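Q: Output the structure for:
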Amino acid sequence: MFEKSHLQQFYIDGKWQSHVTDEQFGEVINPATGEPTDKIAFGSAEDIDLAVRAAHRAFPSFASWKQSERNELVEQVCSVYERRMGDFVDAITAEMGAPREYVSRAAQAPSGLGHFRAAVEAAERLHFRYRQGTAFIVREPVGVCALITPWNWPMNQVACKVAPALIAGCTMVLKPSQAAPYSATVLAEVLHEAGVPAGVFNSVQGEGARLGGALSSHPLVDMVSLTGSNMAGEQVTRAAAPTAKRVSLELGGKSANIILPGANLDEAVTHGVLTMMYNSGQTCVAPSRMLVPMDSIEEVERIARKACATIVVGDPSDPHTTMGPIANERQFKKVLSMIASGQQEGAKLIYGGTQRPDNCPKGFYVQPTVFSRVNNRMTIAQEEIFGPVLVIIPYEDLTDAVEIANDSPFGLSGYVYGADKAQAAAVAAKLRTGMVHLNGAPVDFQAPWGGYKQSGNGREWGAWGIEEFLETKAILGVDEHFSLA
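A: Down below sits the predicted model:
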């Protein structure tokens, strides 16, 4: 899968290095069993400094590359990544419990490759140098970037930062989640084999609380890009503020899924339930609030139960499994506490609950769980649960539905399902979210990804993702024939 010794090392300045301080290690837990499988080295502020300084030294040279050269480099990354796809599949299943065939092979591992390919395609359409009025405009790399990523979609979240940073000409230090170290190790090996120059990409494993501040406050870091919790976003922003760094945040979500009157309920409800439960509900854009016409509530409940009954919970290595465990014990306990909160607040539990699935005597398994007749003031309707828990909220009319959907501190994504596509699009236009999916439309790697309100700032994916890593310079007073080689 990958070189085991690399778990006790960091990838800095083009080579695998032991860390510079007294050795500290953390356990990697198999979420399917709850038992440790490996140990990884935990970095310190000194390790971060070593990595940042390597990136700082590498920046002038890499920033001077021609755009075509950087595009070719990322294309080579794609070639190596594709050859090692099986290693990514195995790594993601092992580290966070995603079902190997249904999730890791079908979506998790390929999403990383998708972002590298999309970055090359987007770069070919972007104008990095052009005239505007009397000025010559130059889009230049922002500099040394700190990339901090989560465990729920490990390669998706890493690649959608690393790929545009490489295309833009930035150098970087990646701090992947300590709960998902395997796939990040595979990626470092891929980038090394692909010929990414020494110092351009660096990776230090370890605790987010310990390393996030060291990265965000480092005077040689020019930008921080974080995907994570709202608390982590606040901490990173505060640490970056004294040096006025650029900060890009993709944070939490509590996406509403509005099923319109007249929609095909069998299709809409089934799609909503299965999309919510995919990846064990550990997706920031999961449609966790299903809003349905009040007079359809009983039919919706019936269909939701039927959809949940088709979900196969179990060992992620079993090809028949469609829902694996929660990725770690901390999140497992949070999900169970939120289910208990829903029961205490009086929501109607129509499927699942806090009981462990019968066929899963150990590990961090939770049943697919659905609450109905939920009030939007309930905790389970307002807070991000990040597990396989769906809440069904009845609405009176479309005005009421839009008000409920927007009555959230989050604004990452939204969903609208209706027989009349024009009506669905009109409703989508009223949602205060960065993205809206109509009638089950899938994601598009070339479309911008990001949210409103407390879901963060900035955009990732495609051209928008590259622009996050660029500065804009205006050169004034040049003649009309001026150009930069």
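Q: contacts and neighbour counts: CA atoms only from here.
A: Fine.
Q: State which helix of the chain is the longest.
A: Identified as the longest helix of the chain according to DSSP state H is helix 45-63.
Q: Can you list the helices and strands that that helix packs against?
A: strand 10-12, strand 144-148, strand 171-175, strand 201-203, helix 208-217 (3 or more Cα pairs under 8 Å, 6 or more residues apart in numbering; DSSP states H and E).
Q: starting at the chain centroid, how far to that helix?
A: Here the centre of helix 45-63 is set off from its chain's centre by 25 Å, with Cα atoms, centre = their mean, to the nearest Å.
Q: right, and the helix or strand after that helix?
A: Scanning forward in sequence from helix 45-63 by DSSP states H and E, the next helix or strand is helix 67-83.
Q: and that next one, what does it pack onto?
A: For helix 67-83, the elements it packs on are helix 109-123, helix 154-168, helix 181-194, judged by 3+ Cα pairs under 8 Å, 6+ apart.
Q: And those: which comes nearest residue 374?
A: The stretch from the helices and strands packed on helix 67-83 with the least distance to residue 374 (Cα to Cα) is helix 154-168; that distance is 31.6 Å.
Q: Second chain to compare with the first, below:
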Amino acid sequence: MTHTFDVTNPATGELIEKVQIDSDKIIDDKIKKIHRAFPDWSKTSATHRSKLLRAWHDLIIENKEELAALMTAENGKPLKEAEGEVLYAAGYIEWFAEEAKRVYGRTITASTTDKRMLVTREAVGPVAAITPWNFPAAMITRKAAPALAAGCTFIIKPAPDTPLTAIRLVELAHEAGIPEDVMQYTNADGEKVGKIFTEHPYIRKISFTGSTPVGKLLIKQSADSVKHVSMELGGHAPLIVDEHADIDRAVDHALASKFRNAGQTCVCANRLLVHESVKEAFTTTFTKAAANLKVGPGTEEDVAIGPVINKKGFDKITAQINDAKSKGAKVLTGGTFDADTDKGCFFVHPTVLDQVTDDMAIMHEETFGPVAPITTYSDIDEAIRLANDTPFGLAAYFFTENYRRGLYIAENLKYGIVGWNDGGPSAVQAPFGGMKESGIGREGGFEGIEPYLETKYISIGI
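A: Okay, the predicted model is just below:
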């Protein structure tokens, strides 16, 4: 008997498609396929792998409208954002198609004349990846592209909320000429798949994007077989508005950072720390702009805020708002919801909270939703302390036109990604990843291919 799960549109509740759930045997068979394919794939020339990745990139660009529409249907994000993500996702493939040809070794000068010492780089082995629903295309390509470029084979387990984008991307990879056994996907219960991936002797690397608790579990499960791991985990990004900030720029970038994908990103500005001298100017302008953001299905014109992905996410958002209100926070705009539990559709209007204090949950828990809490500070060291007062260290933002102040802030923020007068620092050519409990390793940039490579030292006696 074939088991399936439903993929529904979070904006309408309509059924999009039923997706087959893979049995343990099917998952094992797929892992064995990428294991058998690894020796041949890893020995293909970098130029050949580069050409196939380029062909995959080109097919994605040719089908960008289809992919964007599919993404909006299963994820809910506005169509314009979905189109942007498709291009962003394709950009990783283009980048790593070039990096495939730039995996270098080196020769070391030996201590004696009767030796030669070489260092080479080779693919780590079959890779298993687990990706989230909030960026169903980009989170896949920035793992798959460097893995394939390095000579690894690859299996992806996408989020159950958004598997269709992943399936289509893999289909396009096969159409581009990447062998089916080199790149596979599987759909099944996340906990089960995680256990199979981490315990399977043929998987040599795990790459995961998701919550910190799940990442910690995967690391523990991978320890017995000493698998390589890359983890892009939770964030709780601060955004500092300095007294020397360009307020209009700070507002524009704070809006883009906070409300992108309805606030459902790991690098969203979650805590707005505003200097008391510019608090009124910033808050007034920011609140007015937030109130004008249109909420609705992502297919409607000019919609900026789509639905929350599911009831679990909706419940967390509303709990944080209610907790803040009960402890004295003032709602400047929003705080209202359009929810249809029967259909599974949940919309949260962009919300700005003022007079937020440190005892509120929203200051310590990652908010995956369109809620912006504002608090003030009087001294920059206080702002830095508040910004760093979290176990997470993925992304942080600050705004100042004072270069001395800016360098001081940048050097003291304990985050892997820092945006200085920039609310959108992510780029395919730059390393993406966090410090502390926000992860291990980097994705993107020339650093992005490193986790998929082993270093081999060869000492030759002559």
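Q: Look up the average distance of the longest helix of the first structure to its aligned counterpart in the second structure.
A: Relative to the second structure, and after both are superposed, helix 45-63 of the first structure has an average distance of 0.8 Å to its aligned residues, where the measure is mean Cα distance after the TM-score superposition for the first structure.
Q: Show me which residues of that helix are buried.
A: When neighbours are counted by 16 or more other Cα atoms under 10 Å, the buried residues of helix 45-63 of the first structure are found to be 45, 47-59, 62-63.
Q: helices or strands next to the helix or strand harbouring residue 460 of the second structure in the packing?
A: Secondary structure assignment for residue 460 of the second structure, by DSSP H and E: strand 453-461. Helices and strands touching strand 453-461 of the second structure, as assessed by 3+ Cα pairs under 8 Å, 6+ apart, comprise strand 115-123.
Q: at 10 Å what do you get?
A: Under the contact criterion of 3 or more Cα pairs under 10 Å, 6 or more residues apart in numbering; DSSP states H and E, strand 453-461 of the second structure touches strand 106-108, strand 115-123, helix 138-150.
Q: Pull out the buried positions in the shortest one.
A: Which is strand 106-108 of the second structure. Buried residues in strand 106-108 of the second structure, counted by 16+ other Cα under 10 Å: none are found.
Q: same question, the second one
A: Applying a neighbour-count criterion of 16+ other Cα under 10 Å, the buried positions in strand 115-123 of the second structure are 116, 121-123.
Q: OK, contacts around the aligned partner of residue 201 of the first structure in the second structure?
A: In the second structure, the residue equivalent to residue 201 of the first structure is residue 183, according to TM-score structural alignment. The contact partners of residue 183 of the second structure, by Cα atoms under 10 Å, 6 or more residues apart in numbering, come to 30-31, 33-34, 37, 126-127, 144, 148, 152-156, 170-171, 173-174.
Q: same check, this time on residue 241 of the first structure
A: Under the contact definition (Cα under 10 Å, 6+ apart), the residues listed for residue 241 of the first structure are 216-217, 247.
Q: quick check, it in a strand?
A: No: using DSSP: H, G, I helix; E, B strand; the rest coil, the secondary structure at residue 241 of the first structure is helix, not a strand.
Q: Show me what it lines up with in the second structure.
A: In the second structure, the residue matched to residue 241 of the first structure (TM-score structural alignment) is residue 223.
Q: Now do the same contact list for the residue nearest the centre of the first structure.
A: With distances taken as Cα atoms, centre = their mean, the residue of the first structure nearest its centroid is residue 157 (4.1 Å). Contacts for residue 157 of the first structure (Cα under 10 Å, 6+ apart) come out as 108, 111-112, 115, 147-151, 176, 226-228, 250, 460.
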